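Visitor: Here is my input, please return the structure:
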Amino acid sequence: MFSRIRLKTALKAAAAHLILSIAIAVFCAALVFGFWYPSPFDQLARGREIFLLVMVIDAVCGPLLTFIVFDRKKPRSELWRDLAIIGLIQISALGYGISSLMNARPVWIAFEGDRFRVVSVPDINLNQLHLAPESLQHLSLTGPKLLGVRLATNSDAEFKESIFLALDGVPPAFRPARWIQYEMQVQEIIKTARPLRNLLQKYPMQKSTLDKIAIQNNLHLDRLGYMPLLAEGTLEWTVIIGLEDGKPKAYLALDAWD
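Guide: Got it, this is the predicted structure:
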């Protein structure tokens, strides 16, 4: 049973713990969204949902446990032991959550024939990473990088296998043996990109948004194209491509498929 005095001191301790938890959450947010999941990949790779779940659990459970156990009448050693156990539990849970976010981070924005695909660490068989060119064997810790993908053709010995793997949920962008430097496919990307007027016909209300993207990149709308952008669980994103350098200029939550 909480006395008025104990309730007051327990609330103060829990409030202090909550402030500390919020400060740690802000630091973690800067790490997660500043490096591993820069916008819009916090949405595309579902980093936002995972982070919020981890932080809510961490910021609620720690202060709540502190509120329950905090009692000035306890021997100092017992009180510190209880608080240390709570801190250890909270740090362990936070470490596990942040580690999970790091291990699920997006590492590539891969051009795959007529689309782009977001590739995250769990999509890749890390045992096959040595099959990629040496320069592509490092998985980014500072947001996804651009990647080219060599598609199998009819003349390739593994053509049928490649089709079966794709049908089984392992598209070429997930296979290190198919990775190549993005710069090697720039001309193909420029040629494949769909004219932006097609997107404007489908989404006329997006004219101002596209105008803003063009101005920010010092390009005319005619010098921008687009392709569908695939990520786990969604087909409704679009990547806007510069037709001069073949690089993504913006990502929009629009369905680019005809």
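Visitor: all contacts plus neighbour counts: C-alpha atoms, from now on.
Guide: Will do.
Visitor: where does the residue nearest to V69 when sequence neighbours are not counted land in three-state SS?
Guide: Of all residues beyond its chain neighbours, the one nearest V69 is D82 (7.0 Å), with distances taken as CA to CA, 6 or more residues apart in numbering. Classification of D82 using DSSP: H, G, I helix; E, B strand; the rest coil returns helix.
Visitor: tally of neighbours for D82?
Guide: Residues lying near D82 (other CA atoms under 10 Å) number 16.
Visitor: ok, now the one 3 residues further on?
Guide: I85 sits with 12 neighbouring residues when counted by other CA under 10 Å.
Visitor: Distance-wise, check it relative to L52.
Guide: 24 Å (CA to CA, to the nearest Å).
Visitor: now the other sequence, so there's something to compare against:
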Amino acid sequence: MSAVLIGLIALWMFNVWYPEPFRSLSGGLTLFFLIAFVDLLLGPGATLVVSSPGKSKREWRTDVALIVLVQLAALFYGVWTVYQARPVFLAFEIDRFRAIHAIEIPIELLGSGPPDTRVLPAYGPRLVAVRPFVDAKEEADATMAALGGVHLGARPDLWMSYENAVPQILEAARPIGELLNRRLDALAAWNDSSSYGSLNADEVLYLPLVGRSSFWTILLDRHNAHPVGYLPIDPYDP
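Guide: Now for the predicted structure:
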């Protein structure tokens, strides 16, 4: 039973909450393995602890029921934690993109974003952009908050429509050919992917993409700045 539930959770997680590349970029795979490890070991381990040949059938059924309840509670808590940690926005921040997770957004600021961002998406991340600062004080305050752990892209009061930010994004992005010529690993990743291999490099730009603990490269359509793919390459490396 546990294995079936874990399988269903995996299907939902990796197709809805953590679609590629976020299962790696946002730690979805690590979180899933943690849930599976705890839940699949909890049942057999607890059964071994409480098992005793001298127990009556009633006592045995009671123990098994308690074990099932504990497993379900642990599973529910794990899934809730994964849900709270899911990526909800892909934010353009001045010269990069950042994966923004539900737990990173200050709840008190959520109502100050654009109307269509005031409810956190439950079905994969949406595109937003950080607007230009209104003055030097706002920039300084936002910088200090970022140093304290609240990234610019996690601030709804600094968000603007992604479509309105397209000119700034296209200006900040660089032709993918520059990265492919400079990095053999980027060229190999490009060539190894059938979906990217069909793209015309002249039509693709790139920018860094910041994840939970790693940098990737986001590929953008040079006409509308919409994402067309991702490379597991840190473009900041020389």
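Visitor: ok so, going back, what's the counterpart of the residue nearest to V69 of the first structure in the second structure?
Guide: The equivalent of D82 of the first structure in the second structure is D63 (alignment by TM-score structural alignment).
Visitor: try A173 of the first structure
Guide: Match for A173 of the first structure (TM-score structural alignment): G153.
Visitor: What's the local residue count around its match?
Guide: 27.
Visitor: Could you confirm it falls within a helix?
Guide: Yes. Using three-state DSSP, the secondary structure at G153 of the second structure is a helix.
Visitor: any idea what sits nearest it, other than its immediate chain neighbours?
Guide: For G153 of the second structure, the spatially nearest residue (CA to CA, 6+ apart) is A91, at 5.3 Å.
Visitor: That neighbour pairs with which position in the first structure?
Guide: A91 of the second structure maps onto A110 in the first structure, with residues paired by TM-score structural alignment.
Visitor: The residue in the second structure sticking out farthest from the centre and R86 of the second structure, how far apart?
Guide: Distance from the C-alpha centroid of the second structure peaks at G54, with 49.9 Å (CA atoms, centre = their mean). Noted for G54 of the second structure: a distance of 47 Å to R86 of the second structure, by CA to CA.
Visitor: And I107 of the second structure, by the same measure?
Guide: Counting by CA to CA, the gap from I107 of the second structure to R86 of the second structure is 15 Å.
Visitor: What of L69 of the second structure?
Guide: 26 Å.
Visitor: Which one of these two is surrounded by more residues?
Guide: R86 (29 against 13).
Visitor: Excluding chain neighbours, what is closest to the more buried one?
Guide: R86 of the second structure's closest residue in space is H101 (CA to CA, 6+ apart), at 5.4 Å.
Visitor: Which stretches in the first structure count as strands?
Guide: For the first structure, the strands defined by DSSP state E occupy 106-111, 116-120, 145-149, 179-180, 194-195, 224-231, 234-242, 248-252.
Visitor: Make CSV out of those and add mean neighbour count and distance to G47 of the first structure.
Guide: Below are these laid out as CSV (neighbours: other CA atoms under 10 Å; distance: least, CA to CA, whole Å):
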stretch, mean neighbour count, distance to G47 of the first structure
strand 106-111, 25, 9
strand 116-120, 23, 11
strand 145-149, 21, 17
strand 179-180, 20, 24
strand 194-195, 18, 29
strand 224-231, 25, 12
strand 234-242, 20, 14
strand 248-252, 17, 16
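Visitor: Reformat these into a markdown table and put distance to P38 of the first structure next to each item.
Guide: Listed next are the strands of the first structure as a markdown table, based on distance: least, CA to CA, whole Å:
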| stretch | distance to P38 of the first structure |
| --- | --- |
| strand 106-111 | 10 |
| strand 116-120 | 13 |
| strand 145-149 | 11 |
| strand 179-180 | 23 |
| strand 194-195 | 26 |
| strand 224-231 | 15 |
| strand 234-242 | 15 |
| strand 248-252 | 12 |
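Visitor: Contacts only, for L7 of the first structure.
Guide: Residues near L7 of the first structure by CA atoms under 8 Å, 6 or more residues apart in numbering: none.
Visitor: same thing but at 10 Å, please
Guide: 1, 13, 67-68, 70-71 (CA atoms under 10 Å, 6 or more residues apart in numbering).
Visitor: Return the members of those residues classed as buried.
Guide: The neighbour count (16 or more other CA atoms under 10 Å) marks 13, 67, 70-71 as buried among those.
Visitor: could the residues you listed go into TSV alongside distance to P204 of the first structure?
Guide: Output for those, formatted as TSV (distance: CA to CA, whole Å):
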residue	distance to P204 of the first structure
A13	55
F67	54
F70	59
D71	63
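Visitor: Let's see which of the residues you listed end up in helices.
Guide: Of those, the ones assigned to helices by DSSP state H are 13, 67.
Visitor: Pick out the most distant pair among the buried ones among the contacts of L7 of the first structure.
Guide: A13 and D71 (9.6 Å; CA to CA).
Visitor: about what we covered before: any figure for the gap between the match of A91 of the second structure and G225 of the first structure?
Guide: Plainly put, A110 of the first structure is 17 Å away from G225 of the first structure if you go by CA to CA.
Visitor: Then S140 of the first structure?
Guide: 27 Å.
Visitor: I19 of the first structure too?
Guide: From I19 of the first structure to G225 of the first structure the distance is 47 Å (CA to CA).
Visitor: R212 of the second structure: what's its closest spatial neighbour, skipping adjacent residues?
Guide: S26 (5.3 Å).
Visitor: distance of L158 of the second structure from G148 of the second structure?
Guide: Taking CA to CA, one finds L158 of the second structure at 16 Å from G148 of the second structure.
Visitor: I100 of the second structure now?
Guide: Taken as CA to CA, the span from I100 of the second structure to G148 of the second structure is 16 Å.
Visitor: One more: F14 of the second structure?
Guide: Taken as CA to CA, the span from F14 of the second structure to G148 of the second structure is 31 Å.
Visitor: If anything else comes up later, I'll come back, but that's it for now.
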